[in-house]
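Visitor: I'd like to go over a predicted model; first the sequence, then the structure.
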Amino acid sequence: MSRCKQLRCWKLVLGSWLVGSAIGLAVSQTFASSDCAFAQITPDGTLPNNSRITPSGNSSIIEGGTSAGSNLFHSFEQFSVPTGSTAHFNNALDIQNIISRVTGKSISDIDGLIQANGTANLFLINPNGIVFGKNASLNIGGSFVATTANAIGFGNQGFFSATNPNTPELLTVNPSAFLFNQMSAASIQNNSVAPAGLDPTGAKTYGLRVPNGRSLLLIGGNINMDNGKLRAFGGRVELGGLAGSGTVGLNGNDNNLSLSFPDGISPSDVKLTNGAGVEVRADNGGTIAINARNLEILRGSALLAGIAQELGSSDSKAGNIEINALQAVDFKDGSLIFNVLTPGATGQAGDVNITTGSFVSDNSQLYTLTNGKGNAGNVTINARDSVSFISPENSGFNGILSSVRPGAFGNAGSIKITTGSLSVRNSSLLVASTNGVGNAGDVTINALDTVLFDGVGNPSFSSGAVIGVGPGATGNGGSINITTGSFVARNGALVGGDTSGSGDAGSVTINARDTVLFDGVGSNGFSSGVVSRVKPEAIGKEGSINITAGSLFVRNGAQLDTSTFVQFGNAGKITITARDNVLFDGVGSNTNNTSSSQAISRVNGVTGNGGSINITTGSLTVSNGGLLSVGNNGQGNAGSVTINARDNVLFDGVRSSNSFSSGISSSKESEGTGSAGSINITTGSLFVRNGAELIASTGGQGNAGSVTINARDTVSFDGVGSNGFPSGAFSQVGARATGKGGDINITTGSLSLTNGAQIGVDIRGQNNASSNVTINARDTVLFDGVGSNSLPSGVLNILGYGAIGKGGDTNITTGSLFVRNGAQILADTYGQGDAGNAIIHARDRISLDNARILLNSLGTGVGGNIKIQAGNLTLNNQGLISAETSSTQGGNITIGLQDILLMRQGSQISTNAGAARAEGDGGNITINSPLIVAVPREDSNISANAFTGRGGRVDITATGIFGIQPRSSPTLLSDITASSDFGVSGEVTIDTLDVDPSLGLVNLPTVPIDTEVAQGCYTGGAQAQSKFIITGRGGLPPNPKDVLTPDTAQIDWVSVKPSNNNRALPPVTTKPTTATPKRIVEATGAMLNAKGQIVLTANSSTVTPRTSRQNLIQCYGS
């Protein structure tokens, strides 16, 4: 007996003794590795025409079998192919399907070559299990199917079973299903790395391979690949199986086979590890499909599809990678899912579609790229529970990349994730970008519960979702659309994208049912947030940011940014809608980034318009350096900031690092044309405190923006920040600017400016039009106190030094106005222009207590005019109303009151001119009040004086004037003056109803009781009497028979000392008054005039009597 036959006999004996055992498998593999190896194939004799095995060298020639139409059936007791051996199916060329079953109890161990003739498809069925060793290989002309199913079905004709052998006479149709009736189907293991010829590009390839365009299917039990490879270039590789009983459908035609897994079955697990790979790349087609309970792709394993290098045409379309894992997909350790258009390729890359319970990508990459001419594919993940991307520290890229690479032509694909919760951490990324010629893709995320982007694992990049246009690229950025319950981006995570090429940046839209949080700065210095920017080297315009949520929190240096830095391009809009509240708070804590938490839309280039910021919410808080910023430093307008807050808005504090204020900034910063945007706030109550500011400014040729506040209840500005800046709202025009300032308009229930807070307009440029401050407060306006910076609370409307133009007006309409403790209403001019006007209407009262209303001109312009209408006006503790000028004409003051003007403790009303001891006429003062009251010795004054110019005019209409009187010049008493030190004095005119206080004592009538009042009827006895009472004046008792009571005040007369200077006495005029009252005559009769009116008469007239409907009143004398 030959040595080969002896070895074969030993192998058969040992194999029968140790069949099914691990020892038997090891021994079989030992013998199979000998130089003279044979396939271990034994027919089972169950077919009408049984299989025949003929050895030929190291090959086993398989012939015979039972034919049914184009199907050829083989049935074996065992079927294994040891290392170095060949199992050759010597079939007729017209056979389409070779179906081989193993009915014994041993697994099939394939570590050699399986070969067949022609283009027949080969099916290997072994319910005991199948192992492909590292040397296993295929040389067949059709598709290859390996399965551990119990049987294979043939439509309605029956099935070919390995566990219950049957006769296949009528099974003439193509196989249609795999039947599993085991509780746990056996597994299939593939470790093949055997040489497999050349791939379509001419490179060497390895593993189990079927001809190009054909299918390679493994149907378990579990499918395990440990460094093994499967190749079906341009064809289909499908992995899957069942963990229990059920049926898996088989579909296809002669060349292409695929599986169908019905709902309700229990799939098995699939695992690829240690560099295992599946590849289908070619010039067209190529699909990978995996159906599993759990799929693991580990330790550098890969799924590769797409158009191979330098292959394809415009009609080429790569197939997809389809993954269905009932429970989980674990994608880890540098593994790769890859469906790309490789360099030089032409066509359309395929998609990657994953459906599972949970998906985890850990330091792995999922690519759908185009490196050639054609579009990249899309990535779609549907994970019922969660999707997670995580990277170790300092690792490479982890996540999804759908991109147009440099030099490529085509569009990037889109990324769509639908899940319960999404987590992207430690520099993991979702990228749909373009770096070639073509558009970036979209990123769409739908997460029922949460979306989290967190942290920096690699200093080169942050976690995030990116839709950028790279340097040198041509194309537009895509869009990011996120819908979830709650959204978080923290520790440097970014959502959005920049454009550094030629194209527009994409837009970002976030819809969160509950909260959206952007928090902190990453270890690489990048701010968390949303960006849609155009970089300096780019050409294009910004995208927009749209956030809708229950609440939005932007904290600790996080940012929303749609700025542009290009020569030509517009900044994008930021739109926020939050049902409950919005918060911008704090600054970054990283030493490389101490930026404010902010929403920013700015133009930093040459030409373009800034974007707007629009916030609609319940409550808005911007604090600790938080900022809403729009601006433009080139040619173009800045955007506007619009806030609609149902409940309240709070701006509070300054940033700790560099003392920038919290608030809103709308600026036009350069010398280019264009205007700053407006600031518009509508809310229940507005609070601005601790140095926070609302600023609309211009430093160029354009106008500053306006500030408009509508608050249903309260507007409060309070305090000074740690940087010394007051809380306030301002419209500013810089020193070199030529635009006009914007208006400030406030409509509210109550307004307060306290502890140094200010609102106003500051013009320092060459302005030709005024800007106004308008306040409408239904109830009260309060300006109170001086700040820690020694600056007063109040309204400022200033034309600064060097400015050209007219100061703006200040208009206040309210119920009551209180200005106290050093507060001011100021509309001064220091430049070449007139001071603005102040118009104040107070339904009830105005009180100035140690406070001032100043509309002075300290430059070359005229002082402003002040017009006051109120119920009463109180000036106390050096309260001042002033329209003075330094060297020109003073402004005018007009006061109309319903009750009283009360001046106490050195208060002043002044339109003096020549405060710098220069020329200028005093302005005019007009006062109309029932009563004007001052204390003589408190030096409270009404003055329209001048230095070298003419004194102004003082016109007073009052019922009574007490404690203050006209004088030729100011004294230490309470005065009314219109004098001039070196010019012509002005005029004081006082109009009272019956008394001229300039005439001294009042002449009383000699008869105490005016007898002209006659008694018409006398009532006698105890009848009730009517009364007519005359109240005495100036210390007289009500009745001549009464005596003065001891507590009656006595008013002393004061003699004025003659003046020794040469100034002219201002003329004091009074309107003529009647010396004696007109005689009152008692009515004694009545008549009816021609109009049917009753007229009382002194003498009876002869009239025709007519019946009256009233009884005549009878008078009875004694």
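Guide: Nice, thanks for sending it over. Residues are numbered from 1 along each chain as shown.
Visitor: contacts and neighbour counts: CA atoms only from here.
Guide: Fine.
Visitor: how about the helices in the chain?
Guide: In the chain, the helices defined using DSSP state H lie at 3-17, 22-32.
Visitor: in the longest one, which residues are buried?
Guide: Applying a neighbour-count criterion of 16 or more other C-alpha atoms under 10 Å, one finds 4, 7-8, 11, 14-15 buried in helix 3-17.
Visitor: what do you get for stretch 314-334?
Guide: When burial is assessed from 16+ other C-alpha under 10 Å, stretch 314-334 yields the following buried residues: 316-334.
Visitor: quote the end-to-end distance of that stretch.
Guide: Here the two ends of stretch 314-334 are set 33 Å apart, with distance taken as C-alpha to C-alpha, to the nearest Å.
Visitor: I'd guessed L875 sits against L902; true?
Guide: Yes: between L875 and L902 there is a contact under C-alpha atoms under 8 Å: 6.1 Å.
Visitor: and the two? Which one has more around it.
Guide: Using other C-alpha atoms under 10 Å as the criterion, L875 and L902 rank with L875 on top: 28 against 19.
Visitor: what's the distance between the more buried one and A842?
Guide: 15 Å.
Visitor: and A1086, by the same measure?
Guide: 46 Å.
Visitor: who has more neighbours out of the two?
Guide: Here A1086 and A842 are compared on neighbour count by other C-alpha under 10 Å; more neighbours surround A842, at 24 against 15.
Visitor: roughly how far apart are I881 and M903?
Guide: 11 Å.
Visitor: those two: who's more crowded?
Guide: Between I881 and M903, M903 has the larger neighbour count (other C-alpha under 10 Å), namely 31 against 23.
Visitor: right, and the more buried one touches A934 too?
Guide: Yes: at 4.8 Å, M903 counts as touching A934 under the criterion of C-alpha under 8 Å.
Visitor: buried stuff in stretch 175-188?
Guide: Buried residues in stretch 175-188, defined by neighbour count with 16+ other C-alpha under 10 Å: 175-182, 185-188.
Visitor: surely T287 meets V237?
Guide: Yes: between T287 and V237 a contact is recorded at 6.4 Å, counting by C-alpha under 8 Å.
Visitor: first-to-last residue distance for stretch 463-480?
Guide: 15 Å.
Visitor: typed the wrong thing, it's stretch 534-542
Guide: 6 Å.
Visitor: hmm, back to that, now distance to T355 too, for the buried residues of helix 3-17, in TSV please.
Guide: Listed next are the buried residues of helix 3-17 as TSV, based on distance: C-alpha to C-alpha, whole Å:
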residue	distance to T355
C4	52
L7	51
R8	49
K11	47
L14	47
G15	44
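Visitor: in addition, the following structure is provided for comparison:
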Amino acid sequence: CSIERVISRVTGNNITSIDGILSVTGGNSPDFFLINPNGIVFGANAVLNVPGSFLASTAESIQFADGSEFSTTGTTLLSVTTPTGLGMGSNPGSITNAATFTPTGSPVPLGLLVGSGGTTETIGLVGGAVNLTGGALTALGGRVEVGAVGANQTVGLTSTTTGYELDYRSTNSFADISLSQGALLNSSGVGSGPIQLRGDRIAITEQAQILAATTGAVDGAAVTVTARQLDLTSQGAILSTTSGTGSGAEINLDLTESLTMTGVGFEQGINTFNAFLATGIVDLNNLVTTVSTFTTTSSGTAGKINLTAPVVNLQNGSSFGSTTFAAGNAGNVLMQASQQITANASLVFTGTSPIATGTGGDIILQTPTLQLQNGTVVGTSVFGTGQGGNIGIDSTTIELTDTRSTVSNLGLFSSLTNLPSRTLLGTTTFGRGRSGDIEINTQTFNLVDGSSIVSQTYGELIPNAGRGGQISITASESIVLEGTLADSALPSQFDASTSSTSAAGDLTITTQNLTIQNGAEITASTRSGGASGTITINASEHVILRNQGRLATNAVGTNTGAGGDITIAAGASLQLLDNAQITAITSQGNGGSLSLRAGDILLLRRGSLISTTAGQAGGSGNGGNITINAPVIAGYENSDIVANAFAGNGGNITITTQGIFGLAFRDQLTWGNDITASSQFGVNGTITVNEFSLDPSSGLVELVAVLSDASDQVDATCAATGDSEFIATGRGGIPPTPDMPRGGTIRPWQDIRKLDRFFDATVAPPSTVSASNPTIQEATGFQTLPDGQIALVAEPDHQFATHPHATCAMARHP
């Protein structure tokens, strides 16, 4: 009969140790199952000669579709159907693989190898714990399965076109997996086969690798790692490549706790990465700690990388990304962390090489807290003709910092720009392809210590480099840019500049409060013939530039390009303090235009500047226009608003305000606070001031439509007696007649007329009170005595009243 499956069980209490050839011959390329619940060890000399799939497990039984089991303790089955699961015992043993079999001409060890290069075989290890200590598992074009599970668990088995797929949906507890000492999981082939690791904590270290290389027209299958923790250290790597027309394998990392990657040092990591970008050659013996996909010599697209974990921690020269060296596109990178992403001196990237025509992949980071530190680069780069990838960030809090005491010119961007390495998030083109765009959504954004957000284009390497990308940043609460990089003058910055003949990108910021201070800047300038970009800022409350903080769309050097436009709308105030600047100035070309609006005040203090001056190097460019709209405009301590020119015409300044304080309109700059629009050799510009538009009805409270009748609200007390007369007994300082001046300023007011004609001022003498029979009388008034004391009296003395009041006269008697 035709043998399709060989099942070998080991009874007793001993582990199985194999350090030679394990063969299966005859039959119809049968699969081989080896089970020993006590443990299995493959030595360095172990070799498989198995034509079909091979599965080694420390399970206690193999389960079948009809409900039967093949157990290490039960009776022997005479015939079996396709296996459907593995049943682990109460104490599943571990599996160790140290097999390093390396055929002649192979660049890597193959170790335990199944099949002959077909695509229908699986090699799998399922144990209580699985350790590959220098050993290799290889299924060329087939499936590689490694699982570590806990006691009394069940692992499903599903027959597929590539052998057997392990199913962990009914598995509730897991054990650890370790790959070390150069261990290798390899499913490379015409189309790389699927690789699946499932465990609790998975460690890949000491140059151990997971490799899925596609070499032909078949798309590679996914590499999937599912665990609580995944740790990559000491040049551990997960790689997917394509050198054929088929797409490279995706890498999917699904973690319930954390991903931690630790490199071998920032310097070595960056140098290795630079060499890789320059040559496109992957040296498997000198890798950085990395999770990477790339395409080498064909039109195949590099695989995507998808990461899901609560915490992501990249440290000390580790890298995570995708690159293309050919016509194929680089893959996208997606990081989703439910708690935090931290990258310290590490690299998250997608890019295209100088010989590539494919496009770069996108980078998407989604997390509540994003921290990039100490030279970390999150970037997409273009060296070829394809467009660079985009970057999208969705986070509650974003911080870019650099606390290193010294910095060097290490790194991809540093070596090309001759600038020290810095913490950077950016899209950059050094080739003819267009730089990618950046879109950031957050609640708070802090950029300090010379860190940078950039979308730049460089023309030093290739003439006519592509244009810069767009930067869009939305922060619902605040954005703060502060400080410079250690040992350098490199500022913390948002930068959409160009150093080529192509245009710079545009930059848009939307927030509640924007602060730029201590040398930080936002710029979309040009350092060559390309046009500057534009800057648009919408702040619902304040925009504050302090202590050399700067906003600029300048065209500097020998560049003939024009300055870019800057538009700022601040709901409350726009403040420039301590040598702060907003400029769109040029050396040769026309100055850019500035449009500034503040809801309450535009304030300039201590040497601050607003300028669209053109032709500073003697050029003929015209000064740019400045439009300002603010209720109050104030400038003090040699602060200026300038739209001057050298040989061209001065710009026009249009101001709409209620009042200008401190600033004066002058024909030229002085040591005072100036508003000028002059030209040294051209026509002066104009300065126009418009009265701020006010709505007289603004703020009024609308009354009820029907007014009440006040006639019934007058107190009728005086009508109670006599002829109901009302007599005023005091004038409160009113002059006797309207045409007479008021008397001296007497406070409190006193009536100096004789009042005896108004009423009888005779006061009856008080009654004599018998000392022997005193009667307490209620006080009805008070008096101010000459010594200032207050006395309560039964009848007030009007001579000493401080505030006479209008009173009802005594009733007249017939």
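Guide: Looks like it arrived, so ask away. None of the values given here were measured: they were computed from a predicted structure.
Visitor: and the TM-score between them?
Guide: Remark: TM-score between the superposed chains equals 0.74 [TM-score structural alignment, normalised by the length of structure 2]; 658 aligned residues with a C-alpha RMSD of 3.2 Å.
Visitor: nearest to T42 of structure 1, out of the helices of structure 1?
Guide: helix 3-17 (10.2 Å; C-alpha to C-alpha).
Visitor: report the distance from stretch 682-697 of structure 2 to the chain centre.
Guide: 40 Å (C-alpha atoms, centre = their mean, to the nearest Å).
Visitor: for that stretch, buried residues please.
Guide: Within stretch 682-697 of structure 2, the residues scored as buried using 16+ other C-alpha under 10 Å are 682-685, 687.
Visitor: out of these, which is nearest to Y458 of structure 2?
Guide: Closest to Y458 of structure 2 out of these is G682 (34.1 Å), distances taken as C-alpha to C-alpha.
Visitor: the equivalent of the closest one over in structure 1 and A737 of structure 1, how far apart?
Guide: Mapped onto structure 1 by TM-score structural alignment, G682 of structure 2 lines up with I804. Separation of I804 of structure 1 from A737 of structure 1 (C-alpha to C-alpha) stands at 11 Å.
Visitor: and for the two, which residues touch both?
Guide: Common neighbours of I804 of structure 1 and A737 (criterion: C-alpha atoms under 8 Å, 6 or more residues apart in numbering): 764-767.
Visitor: which of the residues you listed has the most neighbours?
Guide: Counting neighbours by other C-alpha under 10 Å, G765 leads the shared contacts of I804 and A737 of structure 1 with 28 neighbours.
Visitor: what's that residue aligned with over in structure 2?
Guide: Aligning on TM-score structural alignment places G765 of structure 1 opposite A647 in structure 2.
Visitor: list the contacts of S51 of structure 1.
Guide: S51 of structure 1 sits next to 43, 45, 62-66, 74-76 when contact means C-alpha under 8 Å, 6+ apart.
Visitor: from those, which land in strands?
Guide: 43, 62-64, 66, 74-76 (DSSP state E).
Visitor: re the thing from before, and the buried ones among the contacts of S51 of structure 1, selectable in ChimeraX?
Guide: Selection of the buried residues among the contacts of S51 of structure 1 in ChimeraX, burial being defined by 16+ other C-alpha under 10 Å:
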select :43,62,63,64,65,66,74,75,76
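Visitor: tabulate the contacts of S51 of structure 1 (JSON lines), appending distance to G691 of structure 1.
Guide: Formatted as JSON lines, the contacts of S51 of structure 1 follow (distance: C-alpha to C-alpha, whole Å):
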{"residue": "P43", "distance to G691 of structure 1": "94"}
{"residue": "G45", "distance to G691 of structure 1": "97"}
{"residue": "I62", "distance to G691 of structure 1": "93"}
{"residue": "E63", "distance to G691 of structure 1": "95"}
{"residue": "G64", "distance to G691 of structure 1": "97"}
{"residue": "G65", "distance to G691 of structure 1": "95"}
{"residue": "T66", "distance to G691 of structure 1": "95"}
{"residue": "H74", "distance to G691 of structure 1": "90"}
{"residue": "S75", "distance to G691 of structure 1": "90"}
{"residue": "F76", "distance to G691 of structure 1": "90"}
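Visitor: how about I522 of structure 2, what's its match in structure 1?
Guide: Applying TM-score structural alignment, one finds that I522 of structure 2 aligns to L628 in structure 1.
Visitor: nope, T154 of structure 2 is what I was after
Guide: By TM-score structural alignment, T154 of structure 2 lines up with T247 in structure 1.
Visitor: quick check: the residue mapped onto G529 of structure 1 from structure 2 vs E60 of structure 2, distance?
Guide: Matched to structure 2 by TM-score structural alignment, G529 of structure 1 sits across from L424. Distance, L424 of structure 2 to E60 of structure 2, using C-alpha to C-alpha: 53 Å.
Visitor: try S620 of structure 2
Guide: In this view, S620 of structure 2 and E60 of structure 2 are 88 Å apart by C-alpha to C-alpha.
Visitor: so the two - more neighbours on which side?
Guide: Counting neighbours by other C-alpha under 10 Å for S620 of structure 2 and for E60 shows that E60 has the greater number, 28 against 21.
Visitor: ok, now which ones touch the more buried one?
Guide: Residues in contact with E60 of structure 2, defined by C-alpha under 8 Å, 6+ apart, are 35-37, 71-72, 86-89, 92.
Visitor: swap the cut-off to 7 Å and go again
Guide: Counting by C-alpha atoms under 7 Å, 6 or more residues apart in numbering, E60 of structure 2 touches 37, 71-72, 87-89.
Visitor: which of those residues does structure 1 keep?
Guide: Compared against structure 1 with both residues aligned by TM-score structural alignment, their matches' C-alpha atoms under 7 Å, those retain 37, 71-72, 87-88.
Visitor: please convert these to a markdown table, extending it with distance to S528 of structure 2.
Guide: Shown next, in a markdown table, are the kept ones among the contacts of E60 of structure 2 (distance: C-alpha to C-alpha, whole Å):
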| residue | distance to S528 of structure 2 |
| --- | --- |
| P37 | 71 |
| S71 | 77 |
| T72 | 77 |
| G87 | 70 |
| M88 | 69 |
